[in-house]
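Student: Need coordinates for the following:
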Amino acid sequence: MSDVMRAPALPAERRAAKKALPARFNADKHVCVFIEQEPGQVHPISWKLMGAGRKLAEKRKLDLAAVVIGPEGEATRSAAVEFFLRRDLVDLVADNMLADYRNQSYSMALTDLVNTHKPEFLLCKPRSWAVMSPRAVTAFTRPRRR
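Tutor: Okay, the predicted model is just below:
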C-alpha cells in the first residue's frame, strides 16, 4: 500500500467557481485604439488600426474604443467626433498641457485610461512615440522592481 494520501475531491460548485474569472476581468471589456494626431489631423495609420481593432473586437465579442489625447480645441474634439460616429466608444483626454507632445504628460494620460478602463487590448501605431505606450501598458500590468 502506498503512503501517498490523496486530497478529497472538491464539490462540483467549488470546481466551477475556481474556473470563473474574477469580477474585475468581467467589467469593462474592450479593445482600445490610440488615435495619433499630427498637427490638426488624424494620422492615417489610425484608420488601419481601427479596422484591425474592429476585427479583433468582433472576434472576441468586445467593444471597440478610440482613445483621443490632445489639447483642448476644435482639432481634438473633431477627431473624437469623427471616430465616435463610427465606433462603440471614444475616450477623450483634452487638456491644454497636451498642446505640445511631452512623453511624460501623454504617458500619464494613457496610463490613467488604461488603469481606469482596463482594456483587454491596446493598439498603437508601431514606433508611436516609442516610450509612451509601453509605459502605459507596463505601469499596471507588471509588478514594479525595486
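
Student: Please count neighbours and contacts with C-alpha atoms only from this point.
Tutor: Will do.

Student: What is the burial count for Gly51?
Tutor: 13 (other C-alpha atoms under 10 Å).

Student: Next: Thr116.
Tutor: By the measure other C-alpha under 10 Å, the count of residues near Thr116 is 10.

Student: Tell me the spatial nearest neighbour of Leu56, not counting adjacent residues.
Tutor: Distance criterion C-alpha to C-alpha, 6 or more residues apart in numbering; nearest residue to Leu56, sequence neighbours excluded, is Val31 at 7.6 Å.

Student: Would you do the same for the sequence below? I want to compare the two.
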Amino acid sequence: MLSELHGISITRYLLLILFLCACNPLKTQRGKIDDYKKVNIISSTGDTIRDNSYEIYISKSDTSRKMLRYYWENGQLQAESYFQNGKKVGKWSTYFDNGALASEGNFVGDEKNGEFRVYHNNGKLSVIEHYTNGIKSNDWHFYDTLGKEIKVEHYKK
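Tutor: Have a look, this model is predicted:
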C-alpha cells in the first residue's frame, strides 16, 4: 500500500528520516546494543510519540551514531539499520515475522557495497548479490527453497 512502508505510515517514516538526516556524521562502525541508549521521539506539539513499531537509539559514547530498529506487529524484530547524515551506513539486517533472518548486507554512503545475502522464509539462502558503489557487480547466485543453486548471473563492474 502506498500510504505505508513496511507497515509504517509514510508520515511517521518521513519524520524518522528527517530526524536521522539531522544527525551528525557517524565516526565509527556500529556497536553492540549495549553501546546505545533508546531515545524518545517528540512530535511538533512537544508530545512523546509512543509507537511500538520502531525504536531509535543513539550511541552512549558518540551521539553522532544512530541505530533504528523496526518491529513486526507480533513484536519480532523486522529490521536493524544504521545512519550517517540520514544516509544508510554499515550492516543492515532484515527479518521475517518469525524472527528468521531475511537479508543482510552493507551500506556505505547510502549505497549497497559488497555481498548481500537474501534468504527464503524457511531459512535457506535465496540469493547472493554483489554491489560496488550501489551498482550490481560480479556473480549473483540464485537458489531454490531447498538450497539448490538454480541460476548464476554475471554483472560487470
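
Student: Superposed, what's their TM-score?
Tutor: Comparison of the two superposed chains (TM-score structural alignment, normalised by the length of the first structure) gives a TM-score of 0.28, and 71 aligned residues with a C-alpha RMSD of 4.8 Å.

Student: other SSEs contacting the longest strand along the first structure?
Tutor: Taking DSSP state E as the criterion, the first structure has its longest strand at strand 63-70. Strand 63-70 of the first structure sits against strand 30-35, helix 45-60, helix 74-84, strand 89-94, helix 103-117, with contacts defined as 3 or more C-alpha pairs under 8 Å, 6 or more residues apart in numbering; DSSP states H and E.

Student: For Met132 of the first structure, find the nearest of those.
Tutor: helix 103-117 (4.7 Å; C-alpha to C-alpha).

Student: tell me the angle of that closest one relative to strand 63-70?
Tutor: Per axes from the mean of the first three to the mean of the last three C-alpha atoms, to 10 degrees, the angle that helix 103-117 of the first structure makes with strand 63-70 is 150 degrees.

Student: ok and helix 103-117 of the first structure relative to strand 89-94, angle-wise?
Tutor: Angle of helix 103-117 of the first structure versus strand 89-94, following the same axes, to 10 degrees, is 140 degrees.

Student: List the contacts of the very next helix or strand once past helix 103-117 of the first structure.
Tutor: Sequence-wise, the next helix or strand downstream of helix 103-117 of the first structure (DSSP states H and E) is strand 121-123. Strand 121-123 of the first structure is contacted from outside by His30, Val31, Cys32, Val33, Phe34, Leu49, Gly53, Val137, using C-alpha atoms under 8 Å, 6 or more residues apart in numbering.

Student: Closest one of those residues to Ala94 of the first structure?
Tutor: Checking the contacts of strand 121-123 of the first structure against Ala94 of the first structure with C-alpha to C-alpha, the nearest one is Phe34 at 13.9 Å.
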